[in-house]
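J.: with the sequence up front, the predicted model follows.
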Amino acid sequence: MTVDDLAEELQIPKSTIYGWKYRGIGPAWIRVGKHLRARRVHVDAWLDSLNTGNSEAVAEATATASSEHLTQTA
């Protein structure tokens, strides 16, 4: 799965995903040459972890996405 694929699936900007990666949030990423890829199983596991009461990760991800969205729309 590419960054574009995940951004489209989650309906969020790619910059949010890159920001999460920089901060160590989100699924595990694999670098293939200059390209980033995530395995579907890692994406699903990460999404499941958000639903299992890991409120700190959810709050941080939500705040980041909101602030990045506000920056882009300003």
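T.: That came in fine, so what should we check first?
J.: could you use CA atoms for every contact and neighbour count after this?
T.: OK.
J.: assign the residue nearest to the spatial centre of the chain to helix, strand or coil.
T.: Closest residue to the average C-alpha location of the chain: residue 17 at 3.9 Å, with CA atoms, centre = their mean. The three-state label given to residue 17 by DSSP: H, G, I helix; E, B strand; the rest coil is helix.
J.: this is the other structure I want to compare:
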Amino acid sequence: MVQVRPLATAEQVSEFLGVPVATLYQWRHRGVGPRGAKVGRHLRFRWADVEKWFEDQTSGGSRVA
């Protein structure tokens, strides 16, 4: 059986990345930052997407400008 990690909230991702929640919403509006999805009215993230985005930032991938 494949174990799936629970989806992350914007608050959890902001704490992990050390940025305000508002920054995540700005990044989403601008099309940068970790990929997230709306679940009803709520923004949720897959941890694998957040971690991959972070790795891309630290390894010379796309930059947030």
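T.: Received it, and whenever you're ready, just let me know what you need. Just so it is clear, the model here is predicted, and its values are computed rather than measured.
J.: tell me the contacts of the equivalent of the residue nearest to the centre of the first structure over in the second structure?
T.: Counting by TM-score structural alignment, residue 17 of the first structure lines up with residue 24 in the second structure. Going by CA atoms under 8 Å, 6 or more residues apart in numbering, residue 24 of the second structure touches 10, 14, 33.
J.: could you count how many residues lie near the last one?
T.: The burial metric for residue 33 of the second structure, expressed as a neighbour count using other CA atoms under 10 Å, is 21.
J.: ok, now how distant is it from residue 22 of the second structure?
T.: 12 Å (CA to CA, to the nearest Å).
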